[in-house]
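Chemist: what's the 3D shape of this:
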Amino acid sequence: MWDEIGRAAAKGDLFAYFGYGSLVNRATHRTRILGAAKASVRGWRRHWQARPDPSEEGLSFLSVKPDVEAGHDLPGLLVFDHIENLDALDRRELGYDRRVVARNAIVFSGDFEFDGPVFIYEARPPARRDAHHSILQSYLDAVLQGYLREYGEDHVRRFILETHAFDTPVIQDRHVPRYTRHVLLEAEERAFIDSMLREHGVSQVEA
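Modeler: This is a model prediction of the structure:
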């Protein structure tokens, strides 16, 4: 993987981005990436918010915001992709602004020194700051399955504990998923995710 990434970098055919939500789940990727590896960034924290598009009011966006808490790091997936796929990623992240992560804010143990920009996507402000919003279970399943497969059970717990506004209700749409990149959970994954949501008192509402 790293040899191919190095060759792409040498040709100028490479960009990198940091996934902290559904992009952590490789099953949701829709471009043929060059590779990906676990990584963390400092200076950002996840949170749930209302969507910026008033036509989609009522549904939650997972976003990040600048964070100055000393010692806090945000685990996720560092993804390397062909530069030609950047437009496709921007379209996928509609409603988000592409930001550049400071290189010294990335904690990464891969066998490759990447000196190009690393992007992270930050949601635009909600159309109404007081808008009620709820999380799609089908979206949350994709996010938590990604962390479960990349990092294990402890990071699913950490995700729930460290993501601000996780008192947001969850819409139970798993059987008729509304999230366009929904995933299929193994029985063990489904049981674990449900147990974590119950354990942490996350409220659920019928679809």
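Chemist: Could you use CA atoms for every contact and neighbour count after this?
Modeler: Will do.
Chemist: Give me the distance between the nearest residue in space to Asn85 that is not next to it in sequence and Phe80.
Modeler: Leaving aside its sequence neighbours, Asn85 sits nearest to Thr31 (CA to CA, 6 or more residues apart in numbering; 6.7 Å). Relative to Phe80, Thr31 is positioned 11 Å away (CA to CA, to the nearest Å).
Chemist: Sequence B follows; please return its structure for comparison with A:
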Amino acid sequence: MSDAFFFGYGSLVNRRTHDFPEAHPARVSGWRRAWRHSPLRDVSFLTVVPSPGAVIDGLIAAVPGADWTALDERERAYHRHPVTRAVAHPVGRDIEVAIYAIPGVDQAVPSAAHPVLLSYVDVVVQGFLTEFGEAGVRHFFETTDGWEVPILDDRAAPRYRRAQSLSGAERDMVDDGLATVGAGIVRL
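Modeler: Have a look, this model is predicted:
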């Protein structure tokens, strides 16, 4: 019997946002990150979309007792997809891996009414920096579509419930990455 794992590609890369055991850096093929809005949430988040030939980094982590209930609740705007054969990972035993994606029919382009929160971007970039270093942060920005979306600067009063404190260097890395991709920051 294989153990159950999930592949996180956004905030789940940041281990400070969860307590899932046995987490490992990993890579999935055939998917690309994109900013999307779901009618089940007020703001926009990352999702993945099928993309032949694409490769993104992330974190896999064991789902305790293969009980998906808590993770499904956290990811309630998403559906789970099996990606076992598409994931390169360092785990030395058979595992089954799933990835969460907003269903295509439920995806909408982010808007001023449903922006991306800067506090969410901060958490994601902090996770990629910790797991993959500066090169991993650059790869995150390069392998994510939709940077033309409005990004609401909520750093002073974070709206993202898993917001983390960032060092000055981490904030600079986020700001530099956003400038590189031409993201538009909306001030509160």
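Chemist: ok, His182 of structure 1 touching Gln137?
Modeler: No: assessed by CA atoms under 8 Å, His182 of structure 1 is found out of contact with Gln137, at 9.4 Å.
Chemist: which of the two has more neighbours?
Modeler: Gln137 (23 against 20; other CA atoms under 10 Å).
Chemist: Among Thr31 and Phe80 of structure 1, which residue is more densely surrounded?
Modeler: Counting neighbours by other CA under 10 Å for Thr31 of structure 1 and for Phe80 shows that Phe80 has the greater number, 23 against 13.
Chemist: my guess is that one is in a helix, correct?
Modeler: No: in this structure, Phe80 of structure 1 is strand, not part of a helix, as judged by DSSP: H, G, I helix; E, B strand; the rest coil.
Chemist: Skip the chain neighbours and tell me the closest residue to it.
Modeler: Per CA to CA, 6+ apart, closest to Phe80 of structure 1 is Ala16, 4.5 Å.
Chemist: Might you report the residue contacts of the one you found?
Modeler: 78-81, 116-119 (CA atoms under 8 Å, 6 or more residues apart in numbering).
Chemist: In structure 2, point out the residues matching the one helix or strand Phe192 of structure 1 maps to.
Modeler: Following DSSP states H and E, one finds Phe192 of structure 1 within helix 187-199. Counting by TM-score structural alignment, helix 187-199 of structure 1 falls onto residues 168-180 of structure 2.
Chemist: Which residue ranges of structure 1 form strands?
Modeler: 15-19, 35-42, 44-50, 60-66, 73-81, 96-101, 106-108, 118-123, 135-136, 170-172, 204-206 (DSSP state E).
Chemist: could you dump those to CSV with distance to Asp87 of structure 1?
Modeler: Shown next, in CSV, are these (distance: least, CA to CA, whole Å):
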stretch, distance to Asp87 of structure 1
strand 15-19, 11
strand 35-42, 18
strand 44-50, 24
strand 60-66, 20
strand 73-81, 11
strand 96-101, 11
strand 106-108, 23
strand 118-123, 13
strand 135-136, 26
strand 170-172, 30
strand 204-206, 35
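Chemist: Out of the ones you listed, the one nearest Glu189 of structure 1 is which?
Modeler: strand 170-172 (16.1 Å; CA to CA).
Chemist: what's the average distance of the closest one to structure 2?
Modeler: Overlaying structure 2 shows strand 170-172 of structure 1 at a mean distance of 0.5 Å from the equivalent residues (mean CA distance after the TM-score superposition for structure 1).
Chemist: from the chain's centre, how far out does that strand sit?
Modeler: Distance of strand 170-172 of structure 1 from the chain centroid (CA atoms, centre = their mean, to the nearest Å) equals 18 Å.
Chemist: hmm, who's touching it?
Modeler: By CA under 8 Å, 6+ apart, strand 170-172 of structure 1 touches 134-138, 202-207.
Chemist: let's go with 6 Å and repeat that
Modeler: Contact with strand 170-172 of structure 1 is made by 134-137, 204-207, as judged by CA atoms under 6 Å, 6 or more residues apart in numbering.
Chemist: Fine, thanks again, bye for now.
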